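> Only the shape, not the letters, is given here:
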């Protein structure tokens, strides 16, 4: 497979959070399909500050096996699927890797599974990925929503795997697309997923990430606006148990005028060494006048010994915008909420469960699939039962 490389300029951002160390300007990071263009993973790199290479289970190696698990798809009439190579125009149509595990998966998956959503109709797609292999493997998926399409695509990851995954999301002009990625692996799985979206004129993307199962799960999601009028809503929900590491990295690239983005991620943590990381990067370039953006992260720590890192980053290169802001907070139960519920005859344990349900339900309700909503709600109930909260 031929390699494509985009050489970076050099520079530091004018705005950074966490540890007081400036980060590299977001759009200047190297992008390449060749894993050799990326150095070994090191905590000196901002994107690997929290996650060491040993937790990746070999997904940073030069080569990986191709994914051999099951990939089952159900879809509406008119949706087409095919395995395609790099000669297909959709291959790389949403972007290329900008870190080592993503490049390793790109080079190791010789073909991509392309799901084409037809124009001018409403469609539903569900892709169930399951595995029972402990061998580090690679998978490449492409979702291509044609102009004026309206669709919901659900990616459902289950079983046991050590998986490096690239997901490309192409949203055509005037299309409306919802993509839901569920990580519900068993306790020993490792999953590194890079999900890149590119939006056309007046298009809308709702991207939802739900991470519940797995020893180490890292989802790096990005949205790039290519034409005016784009709108993205990036939502996420995660629940970490003892010893579990869940990381979400977001990037919104406002490169053109008059686009809107909203980012809302919520997480709950319980148990010793439960660890979550959320990093949200928003870039407003000089040409992106009229931008309207806001990002929010909230974490609820249910027990001692849990840790949540939350790092919002906002880079603004023009003052001619509608609005830009961010907020993050991590804390324990609101004593006033608990008192209010207990004063109405609800036990403390049930009051705590009601608070957690309400906290996470905001994200679950954004999924337009009743069966999936019920399943996720039951998963949260099971987590709470396990902890006795």
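Structure received. It should be emphasised that the depicted structure is a prediction, and the values quoted were computed from it without experimental measurement.
> rest of the way, CA atoms for contacts and neighbours
Will do.
> Report how many residues lie close to residue 305.
15 (other C-alpha atoms under 10 Å).
> Skipping its backbone neighbours, what lies nearest it in space?
With sequence-adjacent residues excluded and distances taken as C-alpha to C-alpha, 6 or more residues apart in numbering, residue 305 is closest to residue 272, at 4.4 Å.
> which SS state does the one you found fall under?
coil (DSSP: H, G, I helix; E, B strand; the rest coil).
> Strands along the stretch 201-350 of the chain, start to end?
Ranges of strands in the stretch 201-350 of the chain, per DSSP state E, counting those that start in this stretch, are 204-213, 216-225, 231-240, 245-254, 260-269, 275-284, 292-301, 307-316, 323-331.
> Residue 191 is nearest to which of the ones you listed?
Residue 191 lies closest, by C-alpha to C-alpha, to one member of the strands of the stretch 201-350 of the chain: strand 216-225, at 4.8 Å.
> Let me know the angle separating the closest one from strand 275-284.
10 degrees (axes from the mean of the first three to the mean of the last three C-alpha atoms, to 10 degrees).
> The residue nearest to residue 305: how many residues sit nearby?
Look at residue 272: counted by other C-alpha under 10 Å, it has 15 neighbours.
> let's bring in a second one:
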């Protein structure tokens, strides 16, 4: 039986209810949403939201492939004041972010996850040490589902890092709740093995006067598709959404974002940067911002930049704004995809720096500014080391191309 209903809620964001989904009827960015898997048709790649995805590589995770695998381990390293534990799938914290699944893989993960892993930061606590949740896949043969809920209590301050590696076919939902006045940073680092497929949806719910920084960093995997939605529980919320991705030959990485400005006097700042190298490397970024009539006094900006390092790579970048009120401080977006900046290369080479080293310096600088914005010293060096690893691959590709010529 269908559980979808007609309500004013949009983008899959609704008052929490396990018994009903939502279907939006207002605005070009509104999407159907429901907890019931049967309410979501199987995508075939002709739909707007799936048109870039190589559907044959999804291993049926979007259709009816079993999600009963458990070929992964979870390691936890948290401050003693932070509670990190598995609870039953019917725990009240599941769904507390107001998110309702907006596509079939997300709904399937919601239904199939037997446990919900929760990370709770107590109210008024300042936690200096990042809480780290590390998921390591051991096989990509069977599909698996996960559900993670991160809750930062009122006026708390904390950092949570989610790490993924190994081999897996994984579908999950991640709910991030920052209660009123909280300061929360969440960083997801996807450094999967080459055979991994990961379909994830993150939803961020920003409380009144709360500050949230959310970052998704993707290096590994055969196919990684991230959806991120964000809305506000009250005025004064400040959200920063950051992303970094590096696609190699044959790799597909997609990031889709929806920022729903549903309250007055809130801010959002989106910045995603990607680099691509190798034949058939493909990255997709789609950023949607909706400014509702009631969202007066808000300020928003979104930026996507892609650096194409070799022939045969492709980047698609689609920023969108839907504005229902002119009583705002500002709204804008920008997108750029290109090769190396010739002026930067010329500047460096004119000072005696060899071209190969100059190219490395340009890529390092391209990513370093964003890594600094993430602002988590404990992972900064590791991220730059991974960028260096990818640059070594770029050197190999350049050497092969020179040899073929």
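Cool, got the structure. None of these values were measured; they are calculated from a predicted model.
> overall similarity of the pair, as a TM-score.
The TM-score (TM-score structural alignment, normalised by the length of structure 1) is 0.93; 376 aligned residues with a C-alpha RMSD of 1.6 Å.
> Just list the residues touching the residue nearest to residue 305 of structure 1, thanks.
Neighbouring residues of residue 272 of structure 1 by C-alpha atoms under 8 Å, 6 or more residues apart in numbering: 241, 242, 243, 304, 305, 306.
> repeat for residue 244 of structure 1
By C-alpha under 8 Å, 6+ apart, the neighbours of residue 244 of structure 1 are 214, 215, 216, 273, 274, 275.
> Residue 154 of structure 1 matches what in structure 2?
Taking TM-score structural alignment, the alignment pairs residue 154 of structure 1 with residue 161 from structure 2.
> where does the residue nearest to residue 305 of structure 1 sit relative to residue 52 of structure 1, distance-wise?
Distance from residue 272 of structure 1 to residue 52 of structure 1, counting by C-alpha to C-alpha, to the nearest Å: 19 Å.
> The residue nearest to residue 305 of structure 1 -> structure 2?
Checking TM-score structural alignment: residue 272 of structure 1 goes with residue 279.
> And the aligned residue in structure 1 for residue 354 of structure 2, how close does it get to residue 338 of structure 1?
Under the alignment by TM-score structural alignment, residue 354 of structure 2 pairs with residue 347 in structure 1. Residue 347 of structure 1 sits 9 Å away from residue 338 of structure 1, going by C-alpha to C-alpha.
> out of those two, which sits in the more crowded spot?
Set side by side, residue 347 of structure 1 and residue 338 show more neighbours around residue 338, with 19 against 13, by other C-alpha under 10 Å.
> Surely the more buried one is in contact with residue 351?
Yes - under the criterion of C-alpha atoms under 8 Å, residue 338 of structure 1 makes contact with residue 351 at 6.0 Å.
> Check the spacing between the residue of structure 2 most remote from its centre and residue 392 of structure 2 real quick.
What lies farthest from the middle of structure 2 is residue 352; by C-alpha atoms, centre = their mean that is 39.6 Å. The gap separating residue 352 of structure 2 from residue 392 of structure 2 is 22 Å, by C-alpha to C-alpha.
> how many neighbours does residue 51 of structure 1 have?
18.
> wait, I meant residue 291 of structure 1
Residues near residue 291 of structure 1, counting by other C-alpha under 10 Å: 25.
> now for it: what does it line up with in structure 2?
Checking with TM-score structural alignment, residue 291 of structure 1 has residue 298 as its match.
> For its match, list the residues it contacts.
Residue 298 of structure 2 neighbours (C-alpha under 8 Å, 6+ apart): 261, 264, 265, 266, 267, 328, 329, 330.
> Same check on residue 243 of structure 2?
215, 216, 217, 271, 272, 273.
> and if you look at residue 230 of structure 2?
203, 204, 205, 206, 258, 259, 260.
> corresponding residue for it in structure 1?
Looks like residue 230 of structure 2 aligns to residue 223 there (TM-score structural alignment).
> Tell me the buried residues within the contacts of residue 230 of structure 2.
203, 204, 205, 206, 258, 259, 260 (16 or more other C-alpha atoms under 10 Å).
> contacting residues around the first one?
Going back to what we said before, that points to residue 203 of structure 2. 97, 99, 173, 174, 175, 176, 228, 229, 230.
> redo that, cut-off 10 Å
Taking C-alpha atoms under 10 Å, 6 or more residues apart in numbering, we find residue 203 of structure 2 in contact with 12-13, 97-101, 149, 173-177, 227-231, 257-259.
> How about the third one?
With contacts defined as C-alpha under 10 Å, 6+ apart, the neighbours of residue 205 of structure 2 are 13, 96-99, 151, 175-179, 212, 229-234, 237, 239.
> hang on, it is in a strand, isn't it?
Yes - counting by three-state DSSP, residue 205 of structure 2 is located in a strand.
> residue in structure 2 matching residue 377 of structure 1?
Using TM-score structural alignment, residue 377 of structure 1 pairs with residue 384 in structure 2.
> Do I have it right that its match meets residue 361?
No - checked against C-alpha atoms under 10 Å, the pair residue 384 of structure 2 and residue 361 is beyond contact range at 12.0 Å.
> What segments of structure 2 are helices?
For structure 2, helices defined by DSSP state H occupy the ranges 104-112, 342-349, 355-374, 377-404.
> nearest to residue 80 of structure 2, of those helices?
Nearest of the helices of structure 2 (C-alpha to C-alpha): helix 377-404, 18.3 Å.
> So which bits of that closest one are buried?
379, 383, 387, 390, 391, 393, 394, 397, 398.
> ok, those residues vs residue 60 of structure 2, which is closest?
Scanning the buried residues of helix 377-404 of structure 2 for proximity to residue 60 of structure 2, where the rule is C-alpha to C-alpha, the winner is residue 390, at 29.5 Å.
> so who does that closest one touch?
Applying C-alpha under 10 Å, 6+ apart, the residues near residue 390 of structure 2 are 219, 246, 247, 248, 275, 276, 277, 384.
> Write the ChimeraX selection for whichever of these are buried.
ChimeraX command restricting the contacts of residue 390 of structure 2 to the buried ones, with burial defined by 16+ other C-alpha under 10 Å:
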select :219,246,247,248,275,276,277
